[in-house]
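In: Here is a sequence together with a model predicted from it:
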Amino acid sequence: MAVTEQKMSRMALTAMVVGGMVGAGIFSLPRTFAGATGPLGALIAWIIAGTGMYMLARVFQFLAERKPNIDAGVFAYAKEGFGDYPGFLSAFGYWIGSCIGNVSYWVLIKSTLGAFFPVFGDGNTVIAIGVASIGIWLFHFLILRGVQQAAFINSIVTVAKVIPIMVFIVLLFFAFKIDLFSMNLYGGDLTVGLFEQVKATMLVTVFVFIGIEGASVYSRYAKERADVGKATILGFIVVTGLMVLVTLLPYAVMERAEIAGLRQPSMAGVLESVVGPWGAMFVSAGLVVSVLGAYLAWALICAEVMFAAGKSKDMPAMFAKVNKNNVPVTALWVTSIIVQIIVITTYWSRDAFSLMLNLTSATTLIPYLFVAAYGLMIAKRGETYEVRPQERNRDLLLASFAVLYTLFMIYSGGLKFILLSAVLFAPGTVLYFIARREQGKVVFDKASDWIIFAVIAAAAIYGVYGLATGAISI
């Protein structure tokens, strides 16, 4: 059956970027940062993260322009530059990380409701899991009706969810107390040094920036290829400004230790301290809208990545199947099932939201590293620079910084999340095995692929051992 190719405008692509980035993370920033550092450390962390992610956004931009034939670029760049198995790992890592991120949305929604309805607790009670499960499948069937319809809803929701964040920022500007901000500046009673304070916030900054590649993932739908890069940069600028203000302004209305003691979403508690109980309700309502919109954006992105990987034969062929509305139906079903399973497992987690946040960041950094490295590779080779050769040195610098940034983020996350990521990547390789067998190809045709798999398998075994013995806690 023939299908009509759906196209998205620059504003729709920008909404995909903003919608993907403005989700659960921004509402949790005050407590998350206050538990680790004061305003000075927070500012340094955002300078590092903002600079690094800007470099990465620029890499996405110039790759979209110089490699217009590569769609769903998040993993396709890894395959193009480093081979089939690294391409698969990039696709799988991005997909599973996005699934875990989607779980964090449901946990935070239920935790938010738990402030008003104790039956939801911290978002991982039986009732909370049941309600989240209903939501997962409602969104699933909405998306099956068509990507264009879901993207249109996302554009509306993106506008709606920015409003409470802007109100929060304006009200805190009026309540700003310079003496309180100065007292909190160096972290108050924190005993660790500034470097450790900054390092402790790094995975959080990765989590809230995830989604910067939303336009790149949907590049096959763009009306104009140049819109992909422009939407990425515009979305980055808007969201970065919001996140920095949401992080820093609470230090001017509450003491650092008080902010660190708030329940999530901590934005609600901060605003309540300024304007009273209605502030918590206002932010909580905004969070529900925001997170549901972010879930919609990410459910779309998850399915699109698996569809593109199936189409390029990096995943089993079943993932390339679409329904009459041109929605990647198998990819969406598998994504929804995985999200459902992980939601159920949160029942046994002591701090489900933090675990989901950090694990999402750790798994997503691998695809980001491949993108940055591929940008560096083509700039060093001079590939595609027959056109506008004067841009080569600029792109070389951008990609170099992006590589260094992603490596530093992986280091900052620590060994625990590297091992937990390996526990997911090792069994996930079964999908690569199936895809290669479908094509009649040797599973690993390079010595380097065997080495990579051996390292992942060894790390996964050690990770499982750590979980079994309690050395690694979740």
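Out: That came through, no problem.
In: From here on, just use CA atoms for contacts and neighbour counts.
Out: Noted.
In: Could you find the closest non-adjacent residue to L63?
Out: Once flanking residues are discounted, L63 sits nearest to G375: 6.7 Å by Cα to Cα, 6 or more residues apart in numbering.
In: again, but for K161
Out: In space, K161 is closest to S290, 4.8 Å off (Cα to Cα, 6+ apart).
In: Shouldn't the one you found be within a helix?
Out: Yes: the assignment for S290 by DSSP: H, G, I helix; E, B strand; the rest coil puts it in a helix.
In: Thought G23 was touching it, still the case?
Out: Yes: S290 lies in contact with G23 (Cα atoms under 8 Å); the separation is 5.5 Å.
In: Neighbours of V403, how many?
Out: V403 has 23 neighbours, counted by other Cα atoms under 10 Å.
In: you'd agree it is up against A373?
Out: Yes: V403 lies in contact with A373 (Cα under 8 Å); the separation is 6.0 Å.
In: Does the helix or strand encompassing K79 pack against any helices or strands, and if so which?
Out: Element membership for K79, per DSSP states H and E: helix 73-82. Secondary-structure packing of helix 73-82 (3 or more Cα pairs under 8 Å, 6 or more residues apart in numbering; DSSP states H and E): helix 84-114, helix 214-217, helix 277-311, helix 352-381.
In: Mind putting those helices into CSV with distance to I134 and mean neighbour count?
Out: Formatted as CSV, the helices and strands packed on helix 73-82 follow (distance: least, Cα to Cα, whole Å; neighbours: other Cα atoms under 10 Å):
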stretch, distance to I134, mean neighbour count
helix 84-114, 11, 26
helix 214-217, 26, 30
helix 277-311, 13, 24
helix 352-381, 19, 23
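In: Redo those as CSV? Include distance to A422.
Out: As requested, the helices and strands packed on helix 73-82 are exported to CSV (distance: least, Cα to Cα, whole Å):
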stretch, distance to A422
helix 84-114, 10
helix 214-217, 24
helix 277-311, 19
helix 352-381, 9
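In: With respect to D189, which of those helices lies nearest?
Out: helix 352-381 (23.0 Å; Cα to Cα).
In: Next secondary structure element downstream of the closest one?
Out: For helix 352-381, the following helix or strand on the C-terminal side (DSSP H and E) is helix 392-413.
In: Name the next helix or strand downstream of that next one, please.
Out: Past helix 392-413, the next helix or strand by DSSP H and E is helix 415-438.
In: let's bring in a second model and compare:
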Amino acid sequence: MSGADSGGGDTAATVDGGDHTAKLSLPTLTTMVVGSMVGAGVFSLPARFAQETGVAGALVAWVVAGAGMLMLAFVFQNLAVRRPRLDAGVYAYAKAGFGEYLGFFSAFGYWASACVGNVTYWVLIMSTVGGIWPALGEGDTLLAVVLSSVGLWAVYLLVRRGVKEAAAINRIVTVAKIVPIVVFVILALVYFRPSVFADNFAGAAYSGSLFDQISGTMLVTVFVFLGVEGASVYSRHARRREDVGRATVIGFLSVFAVFASVTIVSYGILPMGEIADLRQPSMAGVLQEAVGTWGEVFVSVGLIVSVLGAYLAWTLMAAEVLFVAAKDHDMPRFLARSTDADVPLPALLMTTVLMQIVLVVTLFSDDAFNFALDLTSALSLIPFLLAAGYALRIAVRPQPEDAEREPSRAELTAALLATLYTLFLLYAAGLRFVLVSFIVYAPATVLFVMARREQHRRLFSPRELVVLGVSLAGAAVGLIALGVGWISL
């Protein structure tokens, strides 16, 4: 975020709008998925995992996360084939399965997740430069926020003029950020110390039970896998609809191998307590221990390339979600406006404003990077859960359009496991981030009300009033909890 842990892909090149855009091939869609997932988050994996678990817990966590996310990938693959008329993936599936209000929440949550994920890029860039310029701290000082804000609005001004990344440039960026990660894994294996790895196997005194260790890593795995749905978000631009699902699975399996490798090899370089204390990007500190200062510089440069390749792409992806939702009359119509250069300007402005707000909030956070990372993951869980739930609903109760080909047992299994996995992720996120997510979600209902008023429709159905009540109650509890110190940022 991805994501989110995200990277360039060919995302920007796909926002050429409507029927005039060039259709995307399977290799291009696959590159988009890989680029969407490989971004800033992978550079934070060593410390984030070492703060929670040892080798054994990390292995189990990657198996759980890999299997769960693979089931979600299968869900997106199956839905892309079964529901080719649904565009913008995650949001469209939630609306089709559970109604307009929950579909609205899914669109808003996915958009907000992308915005908060983009903030992690600025925090990580400033933290990286902070290694040589202490005034930037770990990306959470006033100077760091001011400089990040300048960059934020500079990109906005660039994009509003219609400047988008070309597909060829995106492919180059994707390769450029994969190379330092692969080199990191190779060098870590060369300097691998079996005795250190063995000492890290069971965890440390602070890591708790194996279940606690695994639960503690779940949000970061969600963060780095954000982007697995990237091809689905731009499904309307695919040359062949079945390529959306194929690109999702191929891209996921490729990136999964990279993420797991980065995490596990790090345990053979330093004791996990020392890895846990590394400043972000922790990959740089691990490689510095192995090969010296040049290793830290190498990873830091790779991170900046990765983030620069990610930021514009995910800004445009976030704006695309708002734009498509407005086109479907689920957001106010002002968000459906675009310029002659096909830039959805109001959606882009709203995206930039939310990122600015979150940047300011990081000043009050105890750990700006981890807070933004975990909030990104938590906000994405509702959209993922609703998409998986829709796939499960189709598998259990096929609709008339499924008459020609009934859902298979494999589709039912994938949908069930994906639903259970996302429910587990909500549990693993903990009450803190669930309540903070409610604080973000509840005010968004104003946009839903605006859209309904524009259409001269009843504001809420009885079922929608129940959802509204739950969201407002959750937001109220969250605000009280923040106010009295029960939870903190």
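Out: That came in fine, so what should we check first? Worth saying up front: this structure is predicted, and the values here are computed from it rather than measured.
In: Of the helices and strands packed on helix 73-82 of the first structure, which is nearest F433 of the first structure?
Out: Going by Cα to Cα, the one of those nearest F433 of the first structure is helix 84-114, 9.9 Å.
In: and after that closest one, which helix or strand comes next?
Out: Criterion used, DSSP H and E; the element after helix 84-114 of the first structure is helix 126-143.
In: and that following helix, how far from the second structure on average?
Out: Aligned to the second structure and superposed, helix 126-143 of the first structure gives a mean residue distance of 2.3 Å (mean Cα distance after the TM-score superposition for the first structure).
In: Now do that helix: which elements does it pack against?
Out: Against helix 126-143 of the first structure (3+ Cα pairs under 8 Å, 6+ apart) you get helix 84-114, helix 147-174, helix 277-311, helix 329-345.
In: which bit of the second structure covers the longest one?
Out: On the basis of TM-score structural alignment, helix 277-311 of the first structure is assigned to residues 293-327 in the second structure.
In: what does the first one give?
Out: Helix 84-114 of the first structure corresponds to residues 100-130 of the second structure when matched by TM-score structural alignment.
In: Give me the distance from the matching stretch to the chain's centre.
Out: Distance of stretch 100-130 of the second structure from the chain centroid (Cα atoms, centre = their mean, to the nearest Å) equals 7 Å.
In: Report the mean deviation for it after fitting onto the first structure.
Out: Stretch 100-130 of the second structure sits 0.7 Å off on average (mean Cα distance after the TM-score superposition for the first structure).
In: for stretch 350-360 of the second structure, same thing?
Out: Looks like 1.3 Å for stretch 350-360 of the second structure (mean Cα distance after the TM-score superposition for the first structure).
In: Buried residues in that stretch, which are they?
Out: Judged by neighbour count using 16 or more other Cα atoms under 10 Å, the buried positions of stretch 350-360 of the second structure are M350, T351, T352, M355, Q356, V358, L359.
In: what does the second one align to in the first structure?
Out: Taking TM-score structural alignment as the alignment basis, one finds that T351 of the second structure is matched in the first structure by T335.
In: What's L142 of the second structure aligned with over in the first structure?
Out: By TM-score structural alignment, L142 of the second structure lines up with V126.
In: Surely its match touches Y347?
Out: Yes: taking Cα under 8 Å as the definition, V126 of the first structure is a contact partner of Y347 at 7.3 Å.
In: Pull up the aligned stretch in the second structure for stretch 195-202 of the first structure.
Out: Across the second structure, the stretch matching stretch 195-202 of the first structure (TM-score structural alignment) is residues 211-218.
In: what about that stretch, how far off from the first structure?
Out: Compared with the first structure after fitting, stretch 211-218 of the second structure deviates on average by 0.8 Å (mean Cα distance after the TM-score superposition for the first structure).
In: Show me what counts as buried in that stretch.
Out: Neighbour-count burial for stretch 211-218 of the second structure [16+ other Cα under 10 Å]: Q213, I214, S215, G216, T217, M218.
In: Quickly find the element holding the spatially closest residue to Y206 of the second structure that is not a sequence neighbour.
Out: Nearest non-adjacent residue to Y206 of the second structure, counting by Cα to Cα, 6+ apart: E52, 8.0 Å away. For E52 of the second structure, there is no helix or strand it lies in under DSSP H and E.
In: Distance of the aligned partner of T360 of the first structure in the second structure relative to M355 of the second structure?
Out: Counting by TM-score structural alignment, T360 of the first structure corresponds to T376 in the second structure. Plainly put, T376 of the second structure is 12 Å away from M355 of the second structure if you go by Cα to Cα, to the nearest Å.
In: intersection of neighbour lists for these two?
Out: V116 (Cα atoms under 8 Å, 6 or more residues apart in numbering).
In: State the distance from L381 of the second structure to V183 of the second structure.
Out: Distance from L381 of the second structure to V183 of the second structure, by Cα to Cα: 32 Å.
In: ok, now A418 of the second structure?
Out: Taken as Cα to Cα, the span from A418 of the second structure to V183 of the second structure is 33 Å.
In: These two - which one has more neighbours?
Out: Neighbour count, other Cα under 10 Å: between A418 of the second structure and V183, A418 has more, with 28 against 15.
In: need the contact list for that one.
Out: Neighbour list for A418 of the second structure: G68, M69, M71, L72, V75, L385, A388 [criterion: Cα under 8 Å, 6+ apart].
In: What is the aligned counterpart of it in the first structure?
Out: Structural alignment (TM-score structural alignment) places A418 of the second structure against A402 in the first structure.
In: Check I169 of the second structure too.
Out: I169 of the second structure maps onto I153 in the first structure, by TM-score structural alignment.
In: Contacts only, for its match.
Out: By Cα under 8 Å, 6+ apart, no residues touch I153 of the first structure.
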